[in-house]
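A.B. asks: A structural model of the following input is requested.
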Amino acid sequence: MRLTVTSWNINSVRLRIDSVLRFLAEARPDVLCLQETKCPDDAFPLKAFRGSGYENVVFAGQKGYNGVAILSRFPLSTRAVMGFCERQDARHISAVLGPEAGAAAGIALHDFYVPAGGDVPDRALNPKFGHKLDFLAELRAWGGRRPSGPAILVGDLNVAPLEHDVWSHRQLLDVVSHTPVETQALETLRNEAGWIDSARLLIPEPEKIYTWWSYRSPDWAAANKGRRLDHAWVSPELAGTVRRVEVFRDARGWERPSDHAPVTLTLEL
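C.D. replies: As a prediction, this is how the structure comes out:
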């Protein structure tokens, strides 16, 4: 059985609902995990997604910022939301694929939106950066308690951990998302919990991988100054099933795009 799971920071699900529906029609992933939906639960466009064949949807939202959602062609069970840093700010949601998913039944899906961290990489000067580091520390502690069993973790983790996950390692060492304190924190928590970085499993360095291109660039495609902020990790039980990780770069060029592109993980179970 082939299972496809896509992660996409959509930067407002209502503003970009047409783009999401277009992607679902063209790519048809089994599961789509969204971040930064910027939508309170009572306004989530549930009807539109169910009309596109994604009957099974779980979400946690807030008005104007944050927000995560999982859309699935298969039934989902045991929905859960975790809070971090003593905040209930809709940065995580999880669910488990139900028995109808066949060989994928029982796989836990975790969808994360890690704080961006602001512009100044100094905890003392920038509380947002301190919040990000605290979030990563708590995520590390959670990873160590992760229940055994097959699991997939995806999301906008807002860290480009490796040298070739950014357009210029040297120039971005003091830029939030690629500072050593962030990259070390992310890689430490991933390694300690045993998560496998699917993209780098199949596409090792020095090949560049980007999933995000800034709105500030007048011609993002030509400049191609990207970063790999969006990730798809699998638990050790699933490492041997990873077949493909694809960045759907074309979506970054659609009308009124998100600054992130969808990232699709394909497993052969």
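A.B. asks: C-alpha from now on. contacts and neighbour counts both.
C.D. replies: OK.
A.B. asks: okay, buried residues for the lengthiest strand in the chain please.
C.D. replies: Assignment by DSSP state E gives strand 2-9 as the longest strand of the chain. For strand 2-9, burial by neighbour count (16 or more other CA atoms under 10 Å) applies to Leu3, Thr4, Val5, Thr6, Ser7, Trp8, Asn9.
A.B. asks: swap in stretch 254-261?
C.D. replies: For stretch 254-261, a neighbour-count test (16+ other CA under 10 Å) marks Pro257, Ser258, Asp259, His260, Ala261 as buried.
A.B. asks: and Leu32, how many neighbours?
C.D. replies: As a burial measure, Leu32 scores 26 neighbours (other CA atoms under 10 Å).
A.B. asks: is it fair to say it lies in a strand?
C.D. replies: Yes: assessed by DSSP: H, G, I helix; E, B strand; the rest coil, Leu32 belongs to a strand.
A.B. asks: that one and Thr6 touch, don't they?
C.D. replies: Yes: if you go by CA atoms under 8 Å, Leu32 and Thr6 touch, sitting 4.7 Å apart.
A.B. asks: how much space between the spatially most central residue of the chain and Arg216?
C.D. replies: In the chain, the residue lying closest to the centroid (CA atoms, centre = their mean) is Gly155, at 1.2 Å. Distance, Gly155 to Arg216, using CA to CA, to the nearest Å: 22 Å.
A.B. asks: likewise Glu55?
C.D. replies: As judged by CA to CA, Glu55 and Arg216 stand 37 Å apart.
A.B. asks: sequence B follows; please return its structure for comparison with A:
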Amino acid sequence: MAQNSLRIVTWNINSVRLRLPLLADLVRDLAPDVLCLQETKCPDEFFPHEGVEALGFPYRAIRGMKGYNGVAVLSRIPFTVRHDDPDWCARGDCRHLGVDLDVPGGLELHDFYVPAGGDIPDRAVNPKFAHKLDFVAEATAWNRERGPTKRSVLVGDLNIAPLESDVWSHKQLLTVVSHTPVEVEAMTEWQKAGAWHDAIRHFVPPPEKVYTWWSYRNKDWEASNRGRRLDHIWVSGDLVGKLSSHRILKPARNWTQSSDHVPVMVELAL
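C.D. replies: Modelled structure (predicted):
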């Protein structure tokens, strides 16, 4: 880390044990000070602490379960876990970790894994979609109750591509879960409730296309480039002026046994 800077990376790793070797590639390419993972798919007792510590992350917070979900915050910087943050939808399903980073002025960091929502965008017939909307609504109400965020960063796989330029085809994806109007409206309300600013779009404003996810179903993903921006980094208003760089590590999609998501990095000048 350069003096007075902070690199935060978010990545849906899609199994931390399966893809542990890829973390070395991520560290080589992005040199994160803090790495937030989603979909770790690992009970806490089996988390690969030794391998992660060998990569230079002595400070770790994990919240995992067998087979699915799971979040982790890996850091070179000391932090305190925010144990009083909500248990969304009262499910205890390991979709959020909040920490307070020990940096000058302090920094609140939240790592989220929002439910994907299944295939049918109708809450009346699809409980998974209803859960997704309820989850985002609870997060919105929580942010609204707390008021405008200060010295805060929110990252994660939020499973919503809100802008037309966040998907390969706005017209064709309007009825596809992750880009439906009801989801986009829900995310917009969440951003407004916390007065969050979209850090990636700070660097890459619309209408330029930005993707962070390409489906496993498309074997020639790079040629067709039918991506979506599902992974996000938001910052509070007082940090917008401190945004210094970003990177979306698209080459990671070609790593051996890659995740279908790629790492996203933002650097702050503290």
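A.B. asks: got a TM-score for the pair?
C.D. replies: The TM-score (TM-score structural alignment, normalised by the length of structure 1) is 0.96; 265 aligned residues with a CA RMSD of 1.2 Å.
A.B. asks: neighbour-wise, which of Glu55 and Arg216 of structure 1 wins?
C.D. replies: Neighbour count, other CA under 10 Å: between Glu55 of structure 1 and Arg216, Glu55 has more, with 17 against 8.
A.B. asks: the more buried one matches what in structure 2?
C.D. replies: Taking TM-score structural alignment, Glu55 of structure 1 has Pro58 as its aligned residue in structure 2.
A.B. asks: tell me who's in contact with its match.
C.D. replies: With contact taken as CA atoms under 8 Å, 6 or more residues apart in numbering, Pro58 of structure 2 is in contact with Leu74, Ser75, Arg76.
A.B. asks: most neighbours, which of those residues?
C.D. replies: Highest neighbour count within the contacts of Pro58 of structure 2: Leu74, with 25 neighbours (other CA under 10 Å).
A.B. asks: pretty sure that one sits in a strand.
C.D. replies: Yes: assigned with three-state DSSP, Leu74 of structure 2 falls within a strand.
A.B. asks: so who does it touch?
C.D. replies: By CA under 8 Å, 6+ apart, the residues touching Leu74 of structure 2 are Val34, Leu35, Cys36, Val52, Phe57, Pro58, Tyr59, Arg60, Ala61.
A.B. asks: quick check: the residue nearest to Leu269 of structure 1 when sequence neighbours are not counted vs Arg123 of structure 1, distance?
C.D. replies: Distance criterion CA to CA, 6 or more residues apart in numbering; nearest residue to Leu269 of structure 1, sequence neighbours excluded, is Met1 at 5.1 Å. As judged by CA to CA, Met1 of structure 1 and Arg123 of structure 1 stand 46 Å apart.
A.B. asks: repeat for Leu21 of structure 1
C.D. replies: According to CA to CA, Leu21 of structure 1 and Arg123 of structure 1 sit 39 Å apart.
A.B. asks: ok, now Asn158 of structure 1?
C.D. replies: Asn158 of structure 1 is 16 Å from Arg123 of structure 1, by CA to CA.
A.B. asks: and those two? Which one has more around it.
C.D. replies: Taking other CA under 10 Å, Asn158 of structure 1 and Arg123 do not tie; Asn158 has more neighbours (25 against 14).
A.B. asks: just say helix, strand or coil for that one.
C.D. replies: Assigned by three-state DSSP, the conformation of Asn158 of structure 1 is coil.
A.B. asks: that one against Val114, yeah?
C.D. replies: Yes: Asn158 of structure 1 sits in contact with Val114 when judged by CA under 8 Å, with a separation of 5.9 Å.
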